[in-house]
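Undergrad: have a look at this prediction, sequence included:
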Amino acid sequence: MQCLLRACTDDTLPAGSVARPMWGGEQRPRHVRLVLVCLALLQAAFAHAHVYGIDRRVQRDADALPYRAVGTLVEPRTGNGGTAFLVGRCHVVSAHHVPYAAGTRRDPANLRSLARRARFQAGPQPGKARVFASSTIATVVDAGRFTEDDFAGAAGDWAILRLDNCLGDRYGWLRVDRDTTPESLPGTKLTSIGYPRSRARRPGVTVETGCRARDFGPAPGIFGVDCAFERGMSGGPLLARQRDGTWRVVGVISQSLGTGSPTEYSMANRNQAVHVSAFRKALDRVLGAEARRTAPAAKRP
């Protein structure tokens, strides 16, 4: 069984049980009970934030990549929002639940009815809290099939937005990982970047280094981390440092599962991210279409 939330492994199954993924195949009574536990945790996802033990996050100036490619995304009707990051000259990625107002009926098949225009801000000014040098409108051009009440839908917590002004020319952008899978990540050191509400009066961007991927599943496209999550960080990037010193985005900060204020990572109190494999093809389509649209027209002979 591939629940892989640390407390849910093959060792927890009764003798003679067949190990199968939670999202398909044979389901025995104990499997069903574990699924119900997972779903109960998921229903509490958006109500809590988890910082495990010592808070290792620090504030730093967004004066270089990868930090300067990360900004805030605000839904103008409610003022609610989170974090987003540049992935090209004219596009950002965030969590699905950031650009859409709370309570909005989400139908990914009809993006136009959902695409509430949000405001992306980048370039936090040194010494000034949440004062940004650049601001532009961002509109959703693709998004996952996100639902809040099941793990399969959790992998759809991503959105790609196009900027009215192409701020990537000024700030650069982050590259998305092409090699990892959720299954290959556990143990990998990560860096998170975001704009948590609790630090809204502090200058700079919030960064945590040295946190780790802990597990994956129980549905494709999601994994657990012990990086600190708080409101306002949703949509921020989780990055892995490469051997050549460059950075690659491996995930998008999504949600915290469970309740209370845990001091240690566990199945019952999981910080969950969407792996880039959940939206990589969509991003390739969007960026490819942008490149074709802006390419110089071929000269006629």
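TA: Happy to help now that I have it.

Undergrad: rest of the way, CA atoms for contacts and neighbours
TA: Noted.

Undergrad: neighbours of Arg241, how many?
TA: Neighbours of Arg241 under the rule other C-alpha atoms under 10 Å: 14.

Undergrad: what of Arg292?
TA: A count of neighbours around Arg292, defined by other C-alpha under 10 Å, yields 10.

Undergrad: from Arg285, how far off is it?
TA: Arg292 sits 11 Å away from Arg285, taking C-alpha to C-alpha, to the nearest Å as the criterion.

Undergrad: which residues are in contact with Val58?
TA: By C-alpha atoms under 8 Å, 6 or more residues apart in numbering, the residues touching Val58 are Thr206, Val207, Glu208.

Undergrad: in JSON lines, list those along with neighbour count, secondary structure and distance to Val32.
TA: Formatted as JSON lines, those follow (neighbours: other C-alpha atoms under 10 Å; DSSP: H, G, I helix; E, B strand; the rest coil; distance: C-alpha to C-alpha, whole Å):
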{"residue": "Thr206", "neighbour count": "21", "secondary structure": "strand", "distance to Val32": "39"}
{"residue": "Val207", "neighbour count": "18", "secondary structure": "strand", "distance to Val32": "39"}
{"residue": "Glu208", "neighbour count": "18", "secondary structure": "strand", "distance to Val32": "36"}
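
Undergrad: the structure to be compared is supplied as follows:
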Amino acid sequence: MTLATATAEPATRTPAPGPRGPRRRGRWGTHIFLLAVSLAFLAPLALAVYASLRPYEETALHGYLSLPDHLSFDYYKRAYTESGMGKYFANTMIIAIPAVILTLFLASFAAFAIARLRVRGGLVLLMVFTAGNLLPQQVIVTPLYVLFREIPLPWWMSDSLSMYDSYWAVMITHVGFQVGFCVFVLSSFMRSLPQEILEAAIVDGAGVWTQYWRITLPLCRPALAALATLEFTWIYNDFLWALIFISNPDKLPITSSLNNLRGQFFTDYNLLAAGSVLVALPTILVFLLLQRHFIAGLTLGSSKG
């Protein structure tokens, strides 16, 4: 064998085929599984939308899975007007928006001190915040009820002159329960940020507030957006705390407006389905608006070795 044929021989070799068959089959199996799970989660919503467009007499006669004879949006108009949804929606925004902002603000403070300033006992403090999420909410219903009735508030903050029967009671309860989870997520995210950025800011004379507000928080925007989406959804959908701490029906949140669609002797479940869809629309809109940041916040750090 000559030198020319020896050097040309490797160029004529073809790479061995890899195991593409099993890998493709596994990928198809994953896609089929995710599609099945997505359909399972979307099925109740799709059934509620389908029922809300049909008259109750038709579904009572033919069943909810039958083909429709008539479709209309009349139930949505009735659900909005008969339940007084506009007033209850405003009450929910009064509770949810400040609660989300205050939760993220306090949680980012604590997470910054634990992850970036490396305060003494930071790990123990993080464990305490995390352990707070393991406490069942129903355990402290009675102590909070008694406590809020004893805390006075001025007349311009509460009609009852106490924290009970006010938006503040529901708001503070949500903040107290949600701060621990947000501290855990934000501290983990802040630990993944490059320490050199903070060291360069300290060399340039940046104080603690500048390090927090102008350097760390802008880098945490994806995590804050993801947490804001989750927190708004959880607080918006809450029914327990408002039912316990608010006695004035004019102050109840939007989840309680669905009770106005239930009759004493008869309940039109198609009308109730239309009201449920209307109640769910704001959370869907928030997710669509923050979808890019939400997904970025969930996937950050997934590619780091």
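TA: Cool, got the structure. Please read all numbers here as calculations on a predicted model, not as lab measurements.

Undergrad: TM value for the aligned chains?
TA: For this chain pair, the superposition-based TM-score is 0.24 by TM-score structural alignment, normalised by the length of structure 1; 128 aligned residues with a C-alpha RMSD of 6.6 Å.

Undergrad: ok, of the contacts of Val58 of structure 1, which one's closest to Ala152 of structure 1?
TA: Ranked by distance to Ala152 of structure 1 (C-alpha to C-alpha), those are led by Glu208 at 27.9 Å.

Undergrad: picking that back up, would you format the contacts of Val58 of structure 1 as TSV with distance to Gly71 of structure 1 included?
TA: Output for the contacts of Val58 of structure 1, formatted as TSV (distance: C-alpha to C-alpha, whole Å):
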residue	distance to Gly71 of structure 1
Thr206	11
Val207	12
Glu208	16
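
Undergrad: buried ones in the helix or strand hosting Pro282 of structure 2?
TA: Per DSSP states H and E, Pro282 of structure 2 falls inside helix 269-289. Using 16 or more other C-alpha atoms under 10 Å as the test for burial, helix 269-289 of structure 2 gives 269-280, 283, 287.

Undergrad: pick out the most distant pair among those residues.
TA: Using C-alpha to C-alpha, these reach their maximum pairwise distance at Tyr269 and Phe287, which is 26.8 Å.

Undergrad: neighbours around Ser134 of structure 1, how many?
TA: What Ser134 of structure 1 shows, counting by other C-alpha under 10 Å, is a neighbour count of 16.

Undergrad: thought it was touching Leu163?
TA: No: applying C-alpha atoms under 8 Å, one finds Ser134 of structure 1 not in contact with Leu163, separated by 11.6 Å.

Undergrad: related to what we said a few turns ago, so which of the buried residues of helix 269-289 of structure 2 would you say is closest to Pro22 of structure 2?
TA: Nearest to Pro22 of structure 2 among these is Phe287, at 36.0 Å by C-alpha to C-alpha.

Undergrad: and that closest one, what does it touch?
TA: When contacts are taken as C-alpha under 8 Å, 6+ apart, Phe287 of structure 2 is in contact with Thr229, Phe294.

Undergrad: ok, and the closest non-adjacent residue to Thr206 of structure 1?
TA: Gln59 (4.7 Å; C-alpha to C-alpha, 6 or more residues apart in numbering).

Undergrad: state the distance from the one you found to Leu239 of structure 1.
TA: From Gln59 of structure 1 across to Leu239 of structure 1, the span is 17 Å (C-alpha to C-alpha).

Undergrad: of these two, which one has the most company?
TA: Remark: of Gln59 of structure 1 and Leu239, Leu239 carries more neighbours, 25 against 16, as counted by other C-alpha under 10 Å.

Undergrad: list the contacts of the more buried one.
TA: Listed by C-alpha under 8 Å, 6+ apart, the contact set of Leu239 of structure 1 reads Leu190, Thr191, Ser192, Trp247, Arg248, Val249, Val250, Gly251.

Undergrad: and what of Leu45 of structure 2?
TA: By C-alpha under 8 Å, 6+ apart, the neighbours of Leu45 of structure 2 are Val277.

Undergrad: look up how far Arg20 of structure 2 lies from it.
TA: Separation of Leu45 of structure 2 from Arg20 of structure 2 (C-alpha to C-alpha): 38 Å.

Undergrad: one more: Phe189 of structure 2?
TA: Applying C-alpha to C-alpha, the value for Phe189 of structure 2 to Arg20 of structure 2 is 36 Å.

Undergrad: the nearest residue to Leu163 of structure 1 once chain neighbours are set aside sits in which helix or strand?
TA: The spatially closest residue to Leu163 of structure 1, leaving aside those adjacent along the chain, is Ala138, at 4.4 Å (C-alpha to C-alpha, 6+ apart). Under the criterion of DSSP H and E, Ala138 of structure 1 resides in strand 132-143.

Undergrad: what's that strand packed up against?
TA: Counting by 3 or more C-alpha pairs under 8 Å, 6 or more residues apart in numbering; DSSP states H and E, the packing neighbours recorded for strand 132-143 of structure 1 are helix 111-114, strand 118-124, strand 159-163, helix 280-294.

Undergrad: using CSV, lay out those together with distance to Gly71 of structure 1.
TA: Listed next are these as CSV, based on distance: least, C-alpha to C-alpha, whole Å:
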stretch, distance to Gly71 of structure 1
helix 111-114, 22
strand 118-124, 5
strand 159-163, 12
helix 280-294, 19
